[in-house]
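Participant: Okay, sequence plus prediction incoming.
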Amino acid sequence: MFWLFVFLITFNEQFIDMILNIEQKINELREELNRHNYNYYVLDNPTISDFEFDKKLKELEKLEIENPQFFDANSPTQRVGGEITKNFATITHKNRMYSLDNSYSKEDLLDWEKRIQKIIGTESITYTCELKYDGASINLSYKNGILENAVTRGDGFQGDEVTANIKTIKSIPLVLNKPFVDNFEIRGEIILPFDGFNKMNEERIDIGEEPYRNPRNTASGSLKLQNSAEVAKRPLDCLLYHIVADKNPNATHFETLEKARELGFKVPKAIELCNTMEEVFAFIEKWNTKRFDLPYETDGIVVKVNSLAQQDELGYTAKSPRWAMAYKFKTAQESTVLNEITYQVGRTGAITPVANLEPVQLAGTTVKRASLHNADQIEKLDIRVGDTVFVEKGGEIIPKVVGVDFSKRPLNSEPTKYISCCPDCNTKLVRTDGDAKHYCPNEYGCPTQITGRIQHFISRKAMNIDGIGAETIELLFKEGLISNYADLYDLKEAQIIPLERMAEKSAQNIIAGIEKSKEIPFEKVLFALGIRFVGETVAKKLAKHFKSIDNLMKASFEELITVDEIGERIANSVIDFSSNLINIQQIERLKNYGVKLEVSAESLLNTSSILVGKIFVVSGVFTHFERNDLKKSIEDNGGKVASSISSKTTYVIAGDNMGPSKLAKAESLGIPIISEMDYLNLLK
């Protein structure tokens, strides 16, 4: 019995040792393969052959199959994909993904420099210059050194989670090489290099399929494939350019990118630190020609203020960071024949003339239609049907007609007569003094305006109703089921199921999406109503000031223009909307359906009007607040945050590393400088 006991103990020890050895071997192979992936896909410096790499990968795969208790979703073996995603979840970005302001000349960049110097003052400014990669924007979130999720840019506020597909891209580290801050986000572009794109098209042509149009759209489309195994077959790459972290240990953007390389990210080497705008211009001149030698698409240069403290000082406008500017390379231009001019009606009734063109290849896409802007532009360029016109992409995105080749004008050419009636409802068009556009005044009877308003209402930035798109709205309108956005809340599954391309599941999704929209906060509902000139930012200001739709609709012109940044045009538009009987009836219906038309009690917590009339400038790094949280606190309590100090500034809230120029200006103007603790005492 004693010897049996000894045998069992010995056997157990040997078994445990064997298991530990297997686990150690698996971990060693994972670390080694991750290192080889980094060397090959990020550094472009392979240290073993493809044959040796595949051999080690198969060895790891075998060990993992035999020992499922050691499964790890971030193992190199998991990059081959296989996960099926039928519906991509919508994720709200923790930090908004802003778009960049564009510039097209050196003068534009010099004007931008003057604007930021006005805020920064006499402090010296250095810049980083990077190439602007033409791909699909992505936001990668890491927690404790491990990839947590990957989300597309979407509308900047929220995007689609595509983590399973992103994990198949070998240049994206699933586990970091070394420690960094516990939680951070890194942003970049998913691209498809020319070689890989061309190879994909050769294979499609060989099997008789239509080739893909351009690398950018193909890369973007790849992220939304349902089978990640199919994504793994595509030679996608990821170029990273920006880290967002609450407590970034680096002082500059340039240092942060160097750190990102050490962590295992593929940060392109085409980045330079520039001390003057002249050095920025030299970088632009160099890459204006060198870009054609690159293995992937670029469409410009991004210039950023290098100091992270200065970036914080500069902050953001409603759409873009003040500390960055995109310089766009000269746009591609082609000539083609203008076959016809048609006219589109927008949701506000604005008429836009459209050039219908003989198809032409432009910047990697086939262009058949282009904007003609308005009647003045047609007259200025003397554009006529039958002309050979020059077409380019504005910012390399939206095609537009920029000129006419008069040497090729047909002899029987006749000047263009701009339409006088709405192409949709035949109502006589109007044009007010100082407005470039013609408008259809039949706001509540013009079909395109009706469907346009409803499409705006359901859009992602507004009510964000899942399951319904523009085509569905047009179908519901055509079938007489809706004639305004309030009608959406009367829809029943039984009405939707018989419609073309609909089924029980589709109908259920639509009704569920409409029901969920009742949770959307008031500020977004206000934007969704489509009041002319009331965009997202204005809607937030009005919602915050008036607290409910009733208060807003009862407000006088004088009350409206006292709201920060609300001018006469917006005030008159709100009054016109509020005095219209149709709008009043629709608002009452929305109230009865349970749509949020007032600020919720929860959002009113920790808010007050104690700082009304006070203007604050925030400068430096703080202990108790993140900078954005401090600004939000000021606004929640009725104050206004300004980016630069003036005689109107009430207080400067100073943290560590406050800019010396701001300190000097505040002192010269006699503006009180307070700490964050002083600020908290103000709230008391």
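Facilitator: Thanks, I have the structure now.
Participant: drop to CA atoms for contacts and neighbour counts, all remaining ones
Facilitator: Will do.
Participant: So the residue sitting nearest the centre point of the chain versus K540, what's the distance?
Facilitator: Centroid check for the chain by Cα atoms, centre = their mean gives G156 as the closest residue, at 3.0 Å. With distances taken as Cα to Cα, to the nearest Å, G156 is found 17 Å from K540.
Participant: and E148, that's in a helix?
Facilitator: No - the assignment for E148, made by DSSP: H, G, I helix; E, B strand; the rest coil, is strand rather than a helix.
Participant: Surely it is in contact with N139?
Facilitator: No - using Cα atoms under 8 Å, E148 makes no contact with N139, being 10.8 Å away.
Participant: Between the two, which has more neighbouring residues?
Facilitator: N139 (23 against 15; other Cα atoms under 10 Å).
Participant: Which helix or which strand is home to the more buried one?
Facilitator: According to DSSP states H and E, N139 maps onto strand 136-143.
Participant: from the chain's centre, how far out does that strand sit?
Facilitator: Remark: strand 136-143 is offset 12 Å from the chain centroid, using Cα atoms, centre = their mean, to the nearest Å.
Participant: now for that strand, which elements pack on it?
Facilitator: strand 146-152, strand 183-191, helix 215-222 (3 or more Cα pairs under 8 Å, 6 or more residues apart in numbering; DSSP states H and E).
Participant: Looks to me like A539 is in a strand.
Facilitator: No - judged by three-state DSSP, A539 forms no part of a strand; its state is helix.
Participant: Quick one: residues contacting it.
Facilitator: 523-524, 526-527 (Cα atoms under 8 Å, 6 or more residues apart in numbering).
Participant: Show me where the stretch 51-200 of the chain has its strands.
Facilitator: Using DSSP state E, counting those that start in this stretch, the strands of the stretch 51-200 of the chain run over 90-92, 102-103, 127-133, 136-143, 146-152, 158-160, 183-191.
Participant: Which neighbouring elements make contact with the helix ranked longest in the chain?
Facilitator: Using DSSP state H to define each element, the chain has its longest helix at helix 2-37. If contacts are counted by 3+ Cα pairs under 8 Å, 6+ apart, helix 2-37 sits against helix 50-66.
Participant: Presented hereafter is structure B, for comparison with structure A:
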Amino acid sequence: MSSLNKTSIPSEQHSLLAPQPSAEERKRARWLSAELERHNYLYHTLDAPEISDEQYDALFRELTDLEERWPGLRSPHSPTLRVGGGLLDGLAKKAHRRRMYGLDNVFSDEDWRDFVERMRRAWDAELNGPLPLEFWCDPKLDGLALEIIYEHGVLREALTRGDGETGEVVTEAVRTIRTVPLRLRGEGPFPSRLEVRGEVVMFKKDFAALNEQQQALGRKVFANPRNAAAGTLRQLDISITESRPLRFLAYSLGEAAWAPAEPCPSQHELMERLTAYGFLTPPDGRLCAGPDEVEAYAAWVREHRQDFPMEIDGAVAKQDNLEAQEALGFTARAPRFAVAFKFPAMQAETLLTGIDIQVGRTGVLTPVAVLEPVPVGGVMVSRATLHNEDEIRARDVRVGDTVMVQRAGDVIPEVVGPVLAKRPPEAVEFVFPHTCPACGETVHREPGEAAWRCDNLSCPAVRLRAISHFVSKAGLDIQGVGQKWIAQLVNSGRVQSPADLFTLKAEELLGFERMGEVLAQKFVDALDEARHTATLPRLISALGIRHVGEQTARLLAGQFRDLDELGRADGESLQALPDVGPEVAASIRNFFESPANRAQLARFRELGLWPQSPLVPFAPSGGAENGVEAAQDGPLRGKNVLFTGSLSLPRGRAQRLAEAAGAVLAGSVNKKLDYLVVGDKPGGKLDKAQALGVAVLDEAGFRALLAASGITLDASE
């Protein structure tokens, strides 16, 4: 349905002596608000409109007129708040109270049965009784993960998934999504806080129409519905977000404070509750009575994949019993109670017209197939990976071949192999180059490795990709410092290393194409802010150490004070950490033993880019983290801590306090757990901890350990 331009909401309070709306006007405004939201729900969520667009617009105009005349009539969930009209300065970031995990994948029924067996092994039958084996299953949506926070039934805030721990605040954009309730439907009572998680998607038909519109206007078309949804939600111009057909489908919760509402005991009842609250949920969800039914469901979804209105790339199976979900807990990466069936990649035939060699940030030479553009699973593919020299030989791929292309994991296009019946006589084997195409230096291939590498630290391709990674989302995540600007700076010779970025002056940038005074200053300001606010996990990830991604960077930052301490760690100490094997440890040691890398780290220190970990004691010069001065030493340093039940503090706040005291947050109750901090209604974790002999703390005991670590809370806490 169409809508009118949003009007501003006056912030001043009107005097009680000023004219007031009549009782009839108040009643009419409440009725209009409720009626418009009812029709909005019928139209956008149920696809069952009762009135025409013209009739809807007439009601909308009447409510808008009333709210303009009497601003006090506009409720926090008025339908007029759905219309995007403002420009945002930027997207703020905020920590999730509970981490948003991804899902592990299975690719066959055998993999699924192995997952169920791992679930059985992780289950404590003596403590919890028999493992429930009912599963809630639904299609795996290919969209953008989102968390929408409701307090007493009213939408208060929305965050993207981000890195799982911290997301971007997109509240104003989410208000414009017509399938998102501004106020939960029903009479209540509603939970005092409910973090609803799900996926923002764009239906296939809406995506096709949007691309047709973009093309007609001479604008860039989107590669796939997921990119279109993600780009739309993160728009700073809310009117653009409002104009595009996004939909939110809910499928799980983050933190939930159910009182005074009744909690849900199972996943399938939770899905019913979310539907009753006014949310769309993934279509064709089903309760399966056991592992065999889950296999049958996944096969059915795969068979009907093309019939779903949105792009899907698999099916999800979740333990239906919510207490069992809590008891099973999480690994470092994913829940133990849920898994995604990933479907075989979608394939298409096309012509291989050439093979390019790309040089990555670690110097690896990667062959890339140049293809005649072909649609694969809703995405137009013109380039695809060939992995390495051995893969090219094993698949016998030649320029001029007709090849099969697929989207591996429905994300990265790859060449499966040639269609030999269509091979032309002039097709010849590809000879992998033994010199770097970017710098001309000789490349080498280590025994036992598949990759050819360029070890020239001055190679422009290596330098460009390393610096691009440094500022990217996987690195310091510096907004506004994109790859195109990095390419210009590197190609000009002004930036030779990441450290050079922090010496740039605004006036130097004015000579670059499309760089004006305002943009140049924002560019420099963004770098300066990153220099002062970068965290140790971010900096470790940004360094581009081979085999060290964001998860390992967080682990290392949880054990070492700063880069000096990490650089002094020997291989044995590193391998004592979870998920750090000989190869990762050797890679870390090689990085810190490089004279060029040590010189760069020295420059970082000189420039003031030298964060210390919030998870271990700061040096005396260290600052505060999350409003808490980090502990110099104390009884929680290095201890594994887990929280359960309801505390007087928000869970996220308690966890950050524990981290500031040097603790490492655990994901489940096990023999390595040092402390279980227990609030009201702790559930099965308390019984399991007592059975294992784990030390149990109440909130007073936890606060006492914080105080012993030198961390004092505000009086209000």
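Facilitator: The structure has been received and is ready for your questions. Note that the coordinates shown come from a computational prediction; the quantities given were computed from them, not determined experimentally.
Participant: still on that earlier bit, for I496 of the first structure, find the nearest of the helices and strands packed on strand 136-143 of the first structure.
Facilitator: helix 215-222 (29.4 Å; Cα to Cα).
Participant: Buried residues of the closest one, list them for me.
Facilitator: 215-220, 222 (16 or more other Cα atoms under 10 Å).
Participant: Could you count how many residues lie near the alignment partner in the second structure of V267 of the first structure?
Facilitator: Alignment note: V267 of the first structure maps to T281 in the second structure; criterion TM-score structural alignment. Using other Cα under 10 Å, T281 of the second structure is surrounded by 20 other residues.
Participant: now do A599 of the second structure
Facilitator: 10.
Participant: and it, what pairs with it in the first structure?
Facilitator: Under TM-score structural alignment, A599 of the second structure pairs with Q585 in the first structure.
Participant: sec struct for that match, please.
Facilitator: Taking three-state DSSP, the label given to Q585 of the first structure is helix.
Participant: quick check: the strand or helix carrying A309 of the first structure aligns to which part of the second structure?
Facilitator: Per DSSP H and E, A309 of the first structure falls inside helix 308-314. Helix 308-314 of the first structure corresponds to residues 322-328 in the second structure, going by TM-score structural alignment.
Participant: Against the first structure, what's the mean shift for that stretch, could you check?
Facilitator: Once fitted to the first structure, stretch 322-328 of the second structure is off its aligned match by 2.7 Å on average (mean Cα distance after the TM-score superposition for the first structure).
Participant: need the buried residues of helix 215-222 of the first structure in a markdown table with distance to K290 of the first structure, can you?
Facilitator: Formatted as a markdown table, the buried residues of helix 215-222 of the first structure follow (distance: Cα to Cα, whole Å):
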| residue | distance to K290 of the first structure |
| --- | --- |
| P215 | 19 |
| R216 | 20 |
| N217 | 23 |
| T218 | 24 |
| A219 | 23 |
| S220 | 25 |
| S222 | 28 |
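Participant: of all those, which comes closest to V367 of the first structure?
Facilitator: Closest to V367 of the first structure, out of all of the buried residues of helix 215-222 of the first structure and judged by Cα to Cα, is N217, at 14.4 Å.
Participant: residues contacting the alignment partner in the first structure of Q559 of the second structure?
Facilitator: Per TM-score structural alignment, the equivalent position to Q559 of the second structure in the first structure is H545. H545 of the first structure makes contacts with V563, as judged by Cα under 8 Å, 6+ apart.
Participant: Please, which helix or strand holds H545 of the first structure?
Facilitator: Assigned by DSSP H and E, H545 of the first structure falls in helix 536-546.
Participant: buried set for that helix?
Facilitator: Buried residues in helix 536-546 of the first structure, counted by 16+ other Cα under 10 Å: 536, 538-546.
Participant: go on, stretch 506-520 of the second structure?
Facilitator: Quick answer for stretch 506-520 of the second structure (16+ other Cα under 10 Å): 506, 509-510, 520.
Participant: gap between I450 of the first structure and T342 of the first structure?
Facilitator: On the measure of Cα to Cα, I450 of the first structure and T342 of the first structure end up 20 Å apart.
Participant: which residues of the second structure does the strand holding N139 of the first structure align to?
Facilitator: By TM-score structural alignment, strand 136-143 of the first structure lines up with residues 144-151 in the second structure.
Participant: who touches that stretch?
Facilitator: 155-161, 191-201, 226, 229-230, 254.
Participant: any idea which element the aligned partner of A585 of the second structure in the first structure lies in?
Facilitator: Counting by TM-score structural alignment, A585 of the second structure lines up with A571 in the first structure. Assessed by DSSP H and E, A571 of the first structure sits inside helix 568-578.
Participant: packing partners for that helix?
Facilitator: Helix 568-578 of the first structure packs on helix 549-554, helix 557-561, going by 3+ Cα pairs under 8 Å, 6+ apart.
Participant: which outside residues touch the shortest one?
Facilitator: Defining contact as Cα under 8 Å, 6+ apart, one finds that helix 557-561 of the first structure is touched by 566-568, 571-572, 575.
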